[in-house]
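A.B. asks: got a predicted model here, sequence first, then my questions.
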Amino acid sequence: MKSYIKGANPYMPLWEHVPDGEPRVFEYNNEKRVYVYGSHDIEKDKYCGRNYVVWSAPINDLTDWTCHGVAYETQYDSVLYAPDVVKKNDTYYLYAAERCGSLVVVASSKTPWGPFENPVETKLGFDPGILVDDDGKVYAYWGGCAAPCYIAELEDDMATIKEGTLVENPLGHSTCPWNPVDDGHISLIDAFFEASSPRKVMGKYVYIYSKRYEKPIPELGIYEPNNGFLSYRFSDSPFGPFHDGGDISFNGGEILKDADGCGTMTYQWGNNHGSIMEVNGKWYIFYHRQTGLNEYSRQAMMEPIEVAMGADGKLYIGDVTFINGEPISSKPVEMTSQGPQINGIDAYSWISAGYACHIFGSKKRAYVRPEYDKKEDISTPIVDITDGTTIGFRYLQFGLNTPESVTVILEEAKKVQVKVRIDSYRGRIVSILDFDGTSKEVTGKLTSGIIGKHAVYFEFVSENKEESFTFDRFSFNS
């Protein structure tokens, strides 16, 4: 019997909705694991929820995630926004964003998964990010679009701001609809929006944050204000000054380019939050994407990245270009379906349509439908597919022997033709499946071989231009 894919992108189960993920590698009981601490989209009609859960995976297998359950419950009868967790000495400290991020408390635990208890109120603010430096000093970073970002050193109690250390607005912050007036802090160049996450990389202090672009970025398909990025700046000091870095991640899906180099997004972008982490010798960016028709059912995503230091001391993070071994530029890494499965998803397992990173061409607004039923074999279908829609997955692994056929399952039996393409949404057709309206499952023979790693696309073709379809899952067959 075929198994369902897990540990791809999103890397947590499809029923889980943990955005704002801050990854940390901690060693506990002689075992190193990567832990992810984020908010928890369980309210369904608003951001986040009233508890934090913790997930972890062994550092040598980032497809094998375990939920440790609830680590912290709200102490103020409020929704909890993005947290952070650090370790100092033998204690783990959770910075919980109570009251929708307007009150930050620090709770503690002797284990990385909690429960975190004895919360103490702090003077930190929205989206706290904490850095424990090599010398044991602790720095807090925070802020949001309605106010500038801040940096301060903390006292040994991990809660109190050390007198004389508060730095205001080290990056400059962006405009936004609810903060349209220039108050002396506005900066539209490398503009900070929210999601502070400080890290120490190659001796540099790296400020990772969500950037809001006010100007068009045609090559990425951006023609209006957009804050779907995770970006970075770097410094030789925890307080700055911070030098230009770049963009690491963008959650707008595969970017289609025209002949002039202008792009089109293929996934519904939305707010972004996360950070970078070196896991077992390789670097990753942890971020989130949107599902549903709003930003209230986000999912945890990850991609491998490159980190390199130039001869001039500039730090490059993301998709790095090298010439003669020297880094010269970087750009956002692509958004994929594979995530930590860097050799590609097993094409011969059941693959939920919900792993798509390309949803393009619907006359409605096709989207991944959120599911919350905690089942191993859960699928998150894509709904509101219409004639001309393509659904893409990057990437699948076919191995050394070509499959004989492909099976596609719809949620409802309807009349539609599905063309299976590889490498591009306009690429070579390897199978055509005709649904006659009597069955929701059809298997089609492959007309040409596929081996190795490829992107795969499903094009829906219908004579009824108003009809919509729901794509549940698929699998290739040997």
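C.D. replies: That came in fine, so what should we check first?
A.B. asks: alpha carbons only for contacts and neighbour counts from here, please
C.D. replies: Fine.
A.B. asks: residues touching Tyr11, list them.
C.D. replies: Tyr11 is in contact with 63, 65, 300-302, 339-340, counting by CA atoms under 8 Å, 6 or more residues apart in numbering.
A.B. asks: and the residues you listed as a markdown table, adding neighbour count, distance to Ala195 and secondary structure?
C.D. replies: Listed next are these as a markdown table, based on neighbours: other CA atoms under 10 Å; distance: CA to CA, whole Å; DSSP: H, G, I helix; E, B strand; the rest coil:
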| residue | neighbour count | distance to Ala195 | secondary structure |
| --- | --- | --- | --- |
| Thr63 | 19 | 25 | coil |
| Trp65 | 20 | 24 | coil |
| Ala300 | 25 | 15 | strand |
| Met301 | 27 | 16 | strand |
| Met302 | 27 | 16 | strand |
| Gly339 | 27 | 21 | coil |
| Pro340 | 22 | 23 | coil |
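A.B. asks: another one to put next to it:
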Amino acid sequence: MKYRELAFRNFTTVFTLIILLTPKTALAQNPLIIDQFTADPTARVFNGKLYVFPSHDIVPPKGEGRAEWFNMADYHVFSSENLTDWTDHGKILDQKDVPWGDPTAYSMWGPDAVSKNGKYYFYFPTRIKGAANGEKGFSIGVAIADKPEGPYKPQPNHIHGVEGIDPNVFIDNDGQAYLYWSRGEIFGAKLNDNMLELASEIKTFEEIPQKGHIEGPFVFERNGIYYMTYPHVANNTERIEYGVSDNPMGPFTHRGVVMDESASGTWTNHHSIVSYKDQWYLFYHDNDLSPDFDKNRSIRADSLFFEDNGNIKKVVPTKRGVGVTSSNSEIQIDRYSAKSNYGAAAVFLDRLDPFQGWKMVINKPDAWVRYNRVVFGKEGPKEVKLKARSLTGGTVVLKLAGEDQKEISRVAIQKGGNWNVFSAPVEKEVEGIQDLIVQLKEGDGVEVDWVKFN
């Protein structure tokens, strides 16, 4: 039996929770994972399923790691078939299992994973045993598995000649694999067919902007165009930029920005871009679960689109994220698609335990919140339930977000300070995929945890 340590840093106080660790499914919007900190997500499609390989931010045991800095000791892998239900397959690699790595470095930073030759290759950076602090002490290793979820066996040596972090592997249509990484600049080289050694001279991509910090390369191909994407501090914090080329080794011509600097002020952003079931997605991170400490981050995903000429349309972060939500699950309306400009706000259920998630506070008459892409069964629901509370009592109206905003139910929230589940009949027929509006019609304020249809 294994256990996962969950930690949250709120200024100088650390609250540590221990929960049972078994492969499990969690419903999520943005952030995708809410029971632990995750960052630097690489998304890959294996066997018709989408897998995400992130790094794992933690607060290390007392006296270990680096206070007030990034601390990562291991990796998990998550998978989903619908981008809504995510399964945690557990820990796939620990710093103590890396033969060449420093087992006390807490520097298992952004990884990648690819499939070739019937095997799965997991690429990760960490500090070499005996190396001094700093990026020059890093190299990139490989762990190999027979399945995407592992178990992964780390190789005895790191990749010779590679000094740096943030590995990214791109396999071209002809089967040739390329390794990219960063250390102040972005570097790249061909990989041997064994996926463990360099097969060419190392190239420095000097055409990538040199002013300001740069890291985290991610390369992909679409319609014959090769895209080099990367986080770059052009102003204050990292934004995601990109260049294009007709060759995976460049040169790359700068084209623009994929995602602007985070509104939260989180200094880093580290990403991947993947096509899944005919839709492109950007996976990235922010500090949703740790607003006071941006070294504890959480992975996110939003849809990505292209112009006709191949340029990437800028992605605007959302709380709603991607995927559809079943009407008979607990719909977390605090991960809204839109809301009124007054009287509606998402806040933590418990500021000291962010892994509990959020609630929606609606405290002005006619204030509303909209949650997109709820899928209803063919028969349609008969009842709606709200987990809610209100000190004064109130009435909540549920509508569909069509032109006529058809009202489908009214739920009376009784006066009281404790959370309760309130129900009401669904008065109109509802089927298919709908956008839902929750609106306060009577009362001075209602807090809503979730909405569910039966």
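C.D. replies: All right, it came through fine. These figures come from a predicted structure and were not determined experimentally.
A.B. asks: what's the TM-score once they're superposed?
C.D. replies: The TM-score (TM-score structural alignment, normalised by the length of structure 2) is 0.69; 397 aligned residues with a CA RMSD of 4.5 Å.
A.B. asks: before we move on, the earlier item: let's have the contacts of Tyr11 of structure 1 in CSV, adding distance to Arg212 of structure 1.
C.D. replies: Listed next are the contacts of Tyr11 of structure 1 as CSV, based on distance: CA to CA, whole Å:
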residue, distance to Arg212 of structure 1
Thr63, 31
Trp65, 31
Ala300, 20
Met301, 20
Met302, 21
Gly339, 24
Pro340, 27
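A.B. asks: closest to Val206 of structure 1 among the residues you listed?
C.D. replies: If you rank the contacts of Tyr11 of structure 1 by distance to Val206 of structure 1 using CA to CA, Met302 comes first, at 18.7 Å.
A.B. asks: surely the closest one meets Pro10?
C.D. replies: Yes. Counting by CA atoms under 8 Å, Met302 of structure 1 touches Pro10, with 7.5 Å between them.
A.B. asks: name the residues contacting each of the two.
C.D. replies: Gly339.
A.B. asks: which residue is the nearest non-sequential neighbour of Thr160 of structure 1?
C.D. replies: In space, and not counting its chain neighbours, Thr160 of structure 1 is closest to Leu154: 5.5 Å by CA to CA, 6 or more residues apart in numbering.
A.B. asks: and for the one you found, the neighbour number?
C.D. replies: For Leu154 of structure 1, the neighbour count with other CA atoms under 10 Å is 20.
A.B. asks: residues contacting it?
C.D. replies: Neighbouring residues of Leu154 of structure 1 by CA under 8 Å, 6+ apart: 137-140, 160-162.
A.B. asks: distance of it from Ile451 of structure 1?
C.D. replies: Separation of Leu154 of structure 1 from Ile451 of structure 1 (CA to CA, to the nearest Å): 55 Å.
A.B. asks: next one: Ser196 of structure 1
C.D. replies: Distance from Ser196 of structure 1 to Ile451 of structure 1, by CA to CA: 42 Å.
A.B. asks: can you check Thr407 of structure 1 too?
C.D. replies: Thr407 of structure 1 is 17 Å from Ile451 of structure 1, by CA to CA.
A.B. asks: now do Ile317 of structure 1
C.D. replies: Ile317 of structure 1 is 32 Å from Ile451 of structure 1, by CA to CA.
A.B. asks: more neighbours: these two, which one.
C.D. replies: Neighbours were counted for Ile317 of structure 1 and for Ile451 using other CA under 10 Å; Ile317 has more, 29 against 13.
A.B. asks: isn't Pro83 of structure 1 up against Gly38?
C.D. replies: Yes. The pair Pro83 of structure 1 / Gly38 is scored as a contact, 5.9 Å apart, by CA under 8 Å.
A.B. asks: quick one: the strands in the stretch 1-150 of structure 1, in order.
C.D. replies: Secondary structure of the stretch 1-150 of structure 1 (DSSP state E, counting those that start in this stretch): strands at 22-28, 31-37, 51-58, 66-73, 81-88, 91-97, 103-109, 117-121, 129-132, 138-144, 147-154.
A.B. asks: what residues are up against the residue nearest in space to the middle of structure 2?
C.D. replies: With distances taken as CA atoms, centre = their mean, Ile299 lies nearest the centre of structure 2, 2.0 Å away. Ile299 of structure 2 makes contacts with 30-33, 38-41, 54, 283-286, as judged by CA under 8 Å, 6+ apart.
A.B. asks: without its sequence neighbours, what residue ends up closest to Gly427 of structure 1?
C.D. replies: Nearest to Gly427 of structure 1 is Arg421, by CA to CA, 6+ apart, at 5.4 Å.
A.B. asks: quick one on the thing from earlier: what touches both of Pro83 and Gly38 of structure 1?
C.D. replies: The contact sets of Pro83 of structure 1 and Gly38 overlap at 20, 22 (CA under 8 Å, 6+ apart).
A.B. asks: measure Val104 of structure 1 to Arg199 of structure 1 for me?
C.D. replies: Plainly put, Val104 of structure 1 is 20 Å away from Arg199 of structure 1 if you go by CA to CA.
A.B. asks: neighbour count winner among the two?
C.D. replies: Neighbour count, other CA under 10 Å: between Val104 of structure 1 and Arg199, Val104 has more, with 27 against 22.
A.B. asks: and the equivalent of the more buried one over in structure 2, what is it in contact with?
C.D. replies: Aligned counterpart of Val104 of structure 1 in structure 2: Ser139 (TM-score structural alignment). Ser139 of structure 2 makes contact with 125-128, 158-159, 162-165, according to CA under 8 Å, 6+ apart.
A.B. asks: do you know how far Gly256 of structure 2 is from Gly224 of structure 2?
C.D. replies: Distance of Gly256 of structure 2 to Gly224 of structure 2, given as CA to CA: 19 Å.
A.B. asks: check Thr253 of structure 2 too.
C.D. replies: Counting by CA to CA, the gap from Thr253 of structure 2 to Gly224 of structure 2 is 15 Å.
A.B. asks: show me which of these two is the more surrounded one.
C.D. replies: Thr253 (15 against 11).
A.B. asks: just give me the closest of the contacts of Ile299 of structure 2 to Val426 of structure 2.
C.D. replies: Closest to Val426 of structure 2, out of all of the contacts of Ile299 of structure 2 and judged by CA to CA, is Asn30, at 28.0 Å.
A.B. asks: related to what we said a few turns ago, now the match of Val104 of structure 1: closest residue in space, sequence neighbours ignored.
C.D. replies: Among residues not flanking Ser139 of structure 2 along the chain, Glu163 sits closest, at 4.7 Å (CA to CA, 6+ apart).
A.B. asks: and the helices in structure 2, which stretches?
C.D. replies: Under the criterion DSSP state H, structure 2 carries no helices.
A.B. asks: Asp435 of structure 2 maps to what in structure 1?
C.D. replies: Per TM-score structural alignment, Asp435 of structure 2 is aligned with Ala455.
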